[in-house]
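[1] Starting from these lines, generate the structure:
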Amino acid sequence: MERERWRLLVRGIVQGVGFRPFVYGLAQRWQLSGFVLNNSQGVQIEIEGPPTALRSFQQALRSELPPLAQIDEIQVTQMATHDDASFVIVESQRQATKHTLISPDTAICADCLRELFDPQDRRYHYPFINCTNCGPRFTIIQDVPYDRANTTMRAFQMCAQCQHEYHDPLDRRFHAQPDACACCGPQVHLTMQPGMGMETSISATAIDQAAAFLAQGKILAVKGLGGYHLACDAFNEQAVQRLRQRKQREVRPFALMVATTDSARQLCHMTAEETALLESYRRPIVLLEQREGQQVAPSVAPGYHTLGVMLPYTPLHYLLLAACQKYFKPDKPIVLVMTSGNISDEPIAYRDEDARTRLTAISDGILAHNRDIFIRCDDSVTRITRAGPQFIRRSRGYVPEPLTLPWSISRPILACGAHLKNTFCLAKDKQAFISHHIGDLENLETLLSFKEGITHFKQLFDIQPEVVVHDLHPDYLATRYALELDLPKIGVQHHHAHIASVMIEHGLTETLIGIALDGSGYGPDNAIWGGEILQANLSDFERCFHLAYLPLPGGEQAIRQPWRMAATYLSAAYGPDFQQLDIPFNRHLPVQTWKTLEQMIERHLNCPLTSSMGRLFDAVAALLGIQLQVQYEGQAAIELEQLAITCTESQPCCYPYYISTSTGEMNVLPMIRAITRDIEQHIATATIARRFHTTIAHLLVTACNEVRYQSGLQKVALGGGVFQNQVLLEDLMHQLRRHSFTVYLNKKVPANDGGLSLGQLAVAAAR
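    This is a model prediction of the structure:
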């Protein structure tokens, strides 16, 4: 019988996901001989047998993958036959260069969940049950190949039973690196503050005791996969308010963890697509529309029509929620606030000592364990819009899965990302590794997290960048970091990067129209951009239209106090006599402060010019009395959107505006005057908010039509944080399509600054 021997090098997510036992099983099915092993390139297979069986083996390799595996490439070469007697799994090999991909951390699988609650199973109620189809990956790995010695699980010596499973190719836990049981693996411990009736509990009862404390209204820090959460009973208003005060997070919504999908349905309306996303093995937080009359504490999401909901994703979460059923009121579903373990603006705590230092002042106790987290990783946040799924934050469950680029890049690149909602991106060949959510680079702790993350990614994926890319703003910490590196540097304008991130996602290289809307981005003219219509390709752009410049009185202070932009717009629309207008805004205007700001504007002192759409949203929100001061950038705009959602006007009218084709200015002062008239006539604020959104969509479509008239361009890319506004996004997409434009937006990375590093990479690669 004719025999051939093939060598296959398989690249992709093929380590730590049950790929070698899967290969072993296929080899047994077709009675093939040879071997399989992990190395720093991926998985190497040498397989021998009849050519028809080899072809069937290769076809099944792609079509029958384990749940977490992903094949990007298979290189096949023919070899001389060896006449091996059998097929075996060989120990991993380390090589000089690395091409291995790492699976994200994933939720507990159905098989492990069944065993977790099976009293006859030896892992019954063991909080760290996992197999090759689920569990921690990215947050415990220190190096590749993905072997136990290269993870934080190396501290735990497997018992005889676990060793047997680990070495059995037909077992679901074959080479599951975090494999353990209650005899040999990590353990949970509960430590309560003095005066809580106990100090430390290290036993199976720790989870039960934690549930009892939560039922009493206590706040607990709970160690998860990528860091600590802060948890409390979501129905207990006093507990939620205490958490807000201690965490110094006054208004941003808290995420919720519910025990089941049915529990989520009791709180929110859910489509089939939202349900599938919620239940996926990635387990993101999903933003869902609240049901009227649901009884979650008002302080969970004050002023919002949505709730951020996630299902449990670790065995510890499942056990904690199950234990809560014994202590919580039976007439309500089990719902816990499960928010990031930090004080606002700081990175999430993930090291135990750090948690004890930073979270003790917030929590009444800490439910932790002794399996170390090597790298922090926040929860991902997603939602489903009429335009499809959209990331608000891409992190746990998705990172470090690379994005495949539409073409290979010639040199390895590091893109340092933005100042706010920072991510970085390392890329080589056709793969872009976008980091987990780092956060706002406004303090030393977050900057250290940024630097540590870059170092880890460089080692893990063997990328030594030859070019570094940065934002144009000279004072951003990410920019300063880039400028200090001894590498060739490329500066990329902020809004060009937003549009480029959309283009590279969709493999677009031609020039198109880009609508870039956000709060702030440094412009080449030293102004603060943010309401831009561009003609852009990947290497360059031309600014076609922008919101007419206005001063930003007091610089960043105007971001925290939206009334400043409202007064600036009123002053531009009416002159200094705007204070005579009979509108509620003027009754709350800090007159003396405004007089000082007027003098600063006249003298051009700390009043940079801005074309920011985010600041226009702030101004209108303040005019309507929604927010005169905010706790975080975007708060006023979000609350303006929430108000617009409640509008009952079937066909909201459009306010006037003016576009100058000679100066490229989009002038919205006619709209400001019309809004003021509506306020004077006591038109409902929800109606005004909705009309404003409609007007902005009309304004942008008109500008795009002007660009098309001059250029013939039909494709439009939407980028920037303003496109997290669902009302505006859906209205604008509908109108653009009605005018025969083809519309593209981010699907794989956030439209906000969390996706900026991908756009920076795209521009640098094109240049």
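
[2] can we go C-alpha only for contacts and neighbour counts from here?
    Noted.

[3] need the contact list for residue 597.
    Residues in contact with residue 597 (CA atoms under 8 Å, 6 or more residues apart in numbering) are 553-554.

[4] What are the buried residues along the one helix or strand it maps to?
    Element membership of residue 597, judged by DSSP states H and E, is helix 591-603. For helix 591-603, the buried set under the neighbour-count rule, 16 or more other CA atoms under 10 Å, comprises 594, 597-598, 600-601.

[5] For those, give me CSV that also has distance to residue 583.
    CSV is the format used below for the buried residues of helix 591-603 (distance: CA to CA, whole Å):
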residue, distance to residue 583
594, 17
597, 21
598, 20
600, 25
601, 23
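
[6] out of the residues you listed, which one sits closest to residue 72?
    Nearest to residue 72 among those, counting by CA to CA, is residue 601 at 56.2 Å.

[7] if I look at that closest one, how far off is residue 611?
    Distance, residue 601 to residue 611, by CA to CA, to the nearest Å: 16 Å.

[8] I'd like the structure of this one too, to check against the first:
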Amino acid sequence: MARILACGAFLKNAACLLDTQAPDTPLWSAVHGDLSDPAACVTLEQSVQSLLAQAGDRIDAVAHDLHPDFFSTHLALRLVQEHHVPAVAVQHHHAHIAAILAERGWTQPVLGLALDGVGLGTDGTAWGGEVLRVDGAHFERVGHLLPLALPGGDVAAREPWRMAAAALQACGLTAQIEHRLSPVVGAQAARTLQTMLQRGLNCPQTTAAGRWFDAAAGLLGLSVRQEFEAQAAIALEQAAARYLQAHTLQVRASDWAVTPSGQIDLRPLLLSTLIDVDITNPAAVDEAAARFHLTLADALCAHTIAQAQIHQLRDVALGGGCFFNRILTQRIVAQLSHASLNALPAQKLSCGDAGLALGQAWVAGHVLVMGLGTEQQENMAVEHVKYAQTAI
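    Next up is the predicted model:
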């Protein structure tokens, strides 16, 4: 038996206490919100103390995200010193898939589709469109979306016009950014961003599916700047739903490619459909939004199905906030089922970051079973985050 405290994610933070002898009944804190808010940090610390009290102040490990700068990571490392237990750093997307497995009591290796906005990867870059092979404490990255630039860093996640510019750059159209986007954001802003992308200034890379949604929404004129989280993705889904309610759509296999290294490349879709859509024509925008959803789903599934054959696996866990998108989720489940694979979406647990702590605790439980010591875990964490300062 082991009791593991998990400190959760940075966004929509919630902490979790998992007793491996009673894995069906984890203890949860409230959802605190984003840890960029000092009040959320205070309430997280209070919740952790409450969970510790419920555990009789006895825990066997503390799990946390790989990112070294999160308050939740700092809190976890302080707790391990106070309680003399190991710290287990868990990669964000590994935790998303693990949360699905923990909820279901799953014990066998699976493939996982982890689709969200951001999480620090083991290479120090920002991940979020991942195909993983997960086996307890171990995972292997077996595919991912083609990286896009994040011009301006984190601000790009709030301003889809920047991701539209990144998509143009990815397609070799950097020189068109100022001309295309000046009417939207002004000549100076568009010119500055074009220069940043041309020179690679403050433009870290991300594989995040959420940023691909932002890029599509920006290219289609559905969102310039977001007033709330996922506003662009919601607008894109609504446009796609309008089209699909009245039409069927045949996806073109030529609209994506997979490189030998496992990069899922949607640039053919951008070039064939999204970049040159007449954004003053609502019907054309809705059709393009629908084509984006179905093509993204089919491209991810095609690679996942190929990996399932390679690794002789039949089960695919679906984790990450992008699975709140019904069109994407339904298409992925249907495509996997058509290929005789078993799709495992979240059940009652949130597929997003609010459910992440359960996955962290589940992975930490497997680490304890493996007998990895604190020193080995610290060495793993150092290796994982050595480029973190430039990644996010």
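
[9] so after the helix holding residue 597 of the first structure, what's the next helix or strand?
    In N-to-C order, the element after helix 591-603 of the first structure by DSSP H and E is strand 609-610.

[10] Does anything pack onto that next one? Which helices or strands?
    strand 528-536, strand 550-551 (3 or more CA pairs under 8 Å, 6 or more residues apart in numbering; DSSP states H and E).

[11] any idea which of those strands is most buried?
    Neighbour counts (mean count of other CA atoms under 10 Å) averaged over each of those peak at strand 528-536, with a mean of 26.

[12] Against the second structure, what's the mean shift for that one, could you check?
    Compared with the second structure after fitting, strand 528-536 of the first structure deviates on average by 0.6 Å (mean CA distance after the TM-score superposition for the first structure).

[13] State the number of residues packed around residue 498 of the first structure.
    For residue 498 of the first structure, the count of nearby residues is 33 (other CA atoms under 10 Å).

[14] how about it, what's its partner in the second structure?
    Taking TM-score structural alignment, residue 498 of the first structure has residue 96 as its aligned residue in the second structure.

[15] against the second structure, where does the helix or strand in which residue 286 of the first structure is found fall?
    Per DSSP H and E, residue 286 of the first structure falls inside strand 285-290. With TM-score structural alignment applied, strand 285-290 of the first structure matches no range in the second structure.

[16] now the helices for the stretch 601-750 of the first structure?
    613-623, 635-645, 669-680, 685-711, 726-738 (DSSP state H, counting those that start in this stretch).

[17] and the last one, which stretch of the second structure?
    So that's helix 726-738 of the first structure. Taking TM-score structural alignment, helix 726-738 of the first structure hits residues 326-338 over in the second structure.

[18] how close does the matching stretch sit to the first structure?
    Compared with the first structure, stretch 326-338 of the second structure is 1.0 Å away on average (mean CA distance after the TM-score superposition for the first structure).

[19] For that stretch, which residues meet the burial criterion?
    Those would be 327-329, 331-336, for stretch 326-338 of the second structure by 16+ other CA under 10 Å.

[20] One more: stretch 364-371 of the second structure?
    364-368.

[21] Equivalent analysis for stretch 496-515 of the first structure, please.
    By neighbour count with 16+ other CA under 10 Å, stretch 496-515 of the first structure contains the buried residues 496-506, 508, 511-515.

[22] who's in contact with it?
    With contact meaning CA under 8 Å, 6+ apart, stretch 496-515 of the first structure is reached by 405-406, 516, 531-538, 540-541, 700, 704, 707, 713-720, 744-748, 751, 753, 755-760, 762-763.

[23] Who are the packing partners of the helix or strand encompassing residue 242 of the first structure?
    For residue 242 of the first structure, the host element (DSSP H and E) is helix 237-247. Under the contact criterion of 3+ CA pairs under 8 Å, 6+ apart, helix 237-247 of the first structure touches strand 228-233.
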